[in-house]
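*Asks:* take this sequence and fold it.
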Amino acid sequence: MAPDSVVAVAGSSGLIGTALVYALRATDHRVLRIVRRAPSNADEVFWNPDTGEFDPAALAGVDAVVNLCGVNVGHRRWSGAFKQSLRDSRIGPTEVLANAVVEAGVPVLINASAVGYYGNTGARPVDETVGPGDNFLARLTFDWEAATAVAAEAGVRVLLTRTGLVIAPSGGVLSRLKPLFALGLGARLGNGRQYLPWITLEDQVRALLFAIGHDELSGPVNFTGPAPVTNAEFTAAFGRALNRPTVLAVPGFALRTLLGEFADEGLLGGQRAIPAKLEQAGFRFHHHTVGEALAFATAPKGD
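*Replies:* Okay, here's the model as predicted:
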């Protein structure tokens, strides 16, 4: 990708979007932020994905669109209304952008996705050749990815970033877990044998930049670190990073009582997802193990 390329980003105010915009600008790319409010400068363009309001002409001259939209699946207990909001925040916006990309002639669409596509796969390693699961998250992700079909059929290079837990120095899941672990209250969930695919925020952003610039990458790509771990292994590693004990466990029934359906799909199940296509394309991770990832995330600022 040429240094003066133009990349449009939807969902640019989230954890990944904020870091991606910073990295793009730091490497001399122009960023066009797609926002839901009145634009405040020439590098912002308005859209309303709820009504489908978006002018494809705003994407004239854009080299790639990155869509990171989607309500956090763990934001609240799953009700019927919240599950519908998870679908609405993903599928509709993706359809709007996919159609705009086609009409504007943008050659690349990078669309957020998730390892939840695979369902609960136990200890079996899963790469991008594995088919979808059959639970709610798997069906949601399947439909989310399918919303890009109009772009792929038109010849756009579409890449679907199936991401796991993003480990970051601030923000994200770790910011909610760290206070508990710091108090010695870190605990494995259920039996702890469910796999937790992870990636650091740094490698997530590096992989996005890599994907934008590598034409051989398309379709689903696992954006996960090379060594997924079980929940028990992650819990122990986080405790070591903070020098705190992790001897507690939260029984599965307690999680189900507290969180309902999300407990089984989001916490007690998992995927041993491996980044086969990224590594085959030549991407090299900065953080290879969960220990390295957590050291990166918990290091004092300035280290």
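*Asks:* hey, let's count contacts and neighbours off CA atoms from now on
*Replies:* Fine.
*Asks:* assign residue 50 to helix, strand or coil.
*Replies:* At residue 50 the chain is in coil, as set by DSSP: H, G, I helix; E, B strand; the rest coil.
*Asks:* surely it touches residue 91?
*Replies:* No. Using CA atoms under 8 Å, residue 50 is not in contact with residue 91; the gap is 10.3 Å.
*Asks:* please identify which of those two sits among more neighbours.
*Replies:* Using other CA atoms under 10 Å, the more surrounded residue of residue 50 and residue 91 is residue 91, with 23 against 12.
*Asks:* residues touching that one, list them.
*Replies:* Residue 91 sits next to 143, 144, 147 when contact means CA atoms under 8 Å, 6 or more residues apart in numbering.
*Asks:* compare with the first, here's sequence two:
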Amino acid sequence: MVMRILMAGSSGFLGTRLVDRLTSDGHQVTRLVRRPARTPDERQWTPSAAQLDPAVVAEADAVVNLAGAGVGDKRWSDDYKKLIRSSRVDTTTTLAITIAGLPAADRPSVLLNSSAIGWYGDTGDRTVEEDAPAGEGFLADVSRVWEAATRPAEDAGVRVVRLRTGLPLHRDGGMLQPQLRPIKLGLGGRLGSGRQWWSWISLRDWLDAAAFLLDGDYIAGPVNGVGPDPATNADFTRELARQLHRPAIIPVPALALKVALGGFAQDILTSTRVLPGVLTKAGFKYRHPDLRSALHAALTE
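*Replies:* Prediction:
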């Protein structure tokens, strides 16, 4: 079914690619922007002031919210941590309340709202699925209030999907991009102990999953946007180096990461072993179910 989709966060690493994917599927995508609209497919809003024209939302069959300051873009100063939180909560709250305030006949049928596997905190070697409670730490706390902000739309009867994205793999962004140069120079290696679990997903599979969830009118609630085969950082680094035909023998000590990255280092060193329970049960088919094929796609596609 062709849908009219309203999207927040369309200019980010995932958002730009999801716009391309959805429009190539024939959907009509309208992008929410914080500056004055410049093109027919843009609408202005000010989520920090809870300003969004309800008529813009009423035109949509579905709403996608990927907005949020990048957790790895800067050191985590107190001000930047506030921005990480507010950029997610303000956008989600504004959308959810606006959706709930519309007459039932004018509400979009689904809100696909971004979240993160940071919800689970540090799981060590223990695998978790969507029914696991929130963990501890800054990102877990952010994820908790972020997801709670969708509640007005859910209470109004709209299908709400909270997509807990893991580590999308592509050479042009995400967690993979900053690792490529050191390894290509022969200076790469495991981060910290290397025993922490990373729950990755290929970019193509993430895009497929987002489209699948928009169409899947029986899926609601939290959904782990991860691949089926999480890997330790040591195994991840070893496979990446193998595909780049470089050694990966110089480990980066945890202390060095903390000095260089501040609070964000904790996210890199946290072990989050997450499985895609909902997607698997719903019959979602991965193009890249294993790390080798996912990294190959990330480096070549």
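*Asks:* what's the TM between chain one and chain two?
*Replies:* Overlay of the two chains. TM-score (TM-score structural alignment, normalised by the length of structure 2): 0.96; 297 aligned residues with a CA RMSD of 1.2 Å.
*Asks:* Throw the contacts of residue 91 of structure 1 into TSV and include neighbour count and distance to residue 123 of structure 1, thanks.
*Replies:* Listed next are the contacts of residue 91 of structure 1 as TSV, based on neighbours: other CA atoms under 10 Å; distance: CA to CA, whole Å:
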residue	neighbour count	distance to residue 123 of structure 1
143	15	25
144	27	25
147	22	30
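*Asks:* nearest to residue 292 of structure 1 among those?
*Replies:* residue 144 (31.8 Å; CA to CA).
*Asks:* so what corresponds to the closest one in structure 2?
*Replies:* Here residue 144 of structure 1 is matched to residue 146 in structure 2, going by TM-score structural alignment.
*Asks:* what segments of the stretch 51-200 of structure 2 are helices?
*Replies:* Along the stretch 51-200 of structure 2, counting by DSSP state H, counting those that start in this stretch, helices occupy 54-58, 78-101, 138-148, 151-155, 177-184.
*Asks:* who does the third one touch, helix- and strand-wise?
*Replies:* Just to be clear, that refers to helix 138-148 of structure 2. helix 78-101, strand 110-116 (3 or more CA pairs under 8 Å, 6 or more residues apart in numbering; DSSP states H and E).
*Asks:* mean deviation (superposed) between that helix and structure 1, please.
*Replies:* For helix 138-148 of structure 2, the mean deviation from structure 1 after alignment is 0.6 Å (mean CA distance after the TM-score superposition for structure 1).
*Asks:* got a list of contacts for that helix?
*Replies:* Residues contacting helix 138-148 of structure 2 (CA under 8 Å, 6+ apart): 85, 88-89, 92, 115-116, 118-121, 134-135, 162.
*Asks:* the equivalent of residue 230 of structure 1 over in structure 2 - nearest residue in space that isn't next to it in sequence?
*Replies:* Aligned counterpart of residue 230 of structure 1 in structure 2: residue 232 (TM-score structural alignment). What sits nearest to residue 232 of structure 2 in space, not counting adjacent residues and going by CA to CA, 6 or more residues apart in numbering, is residue 197, at 4.2 Å.
*Asks:* got a list of what the residue opposite that neighbour in structure 1 once aligned touches?
*Replies:* Per TM-score structural alignment, the equivalent position to residue 197 of structure 2 in structure 1 is residue 195. Contact analysis of residue 195 of structure 1 by CA under 8 Å, 6+ apart lists 122, 123, 228, 229, 230, 231, 269, 270, 271, 272.
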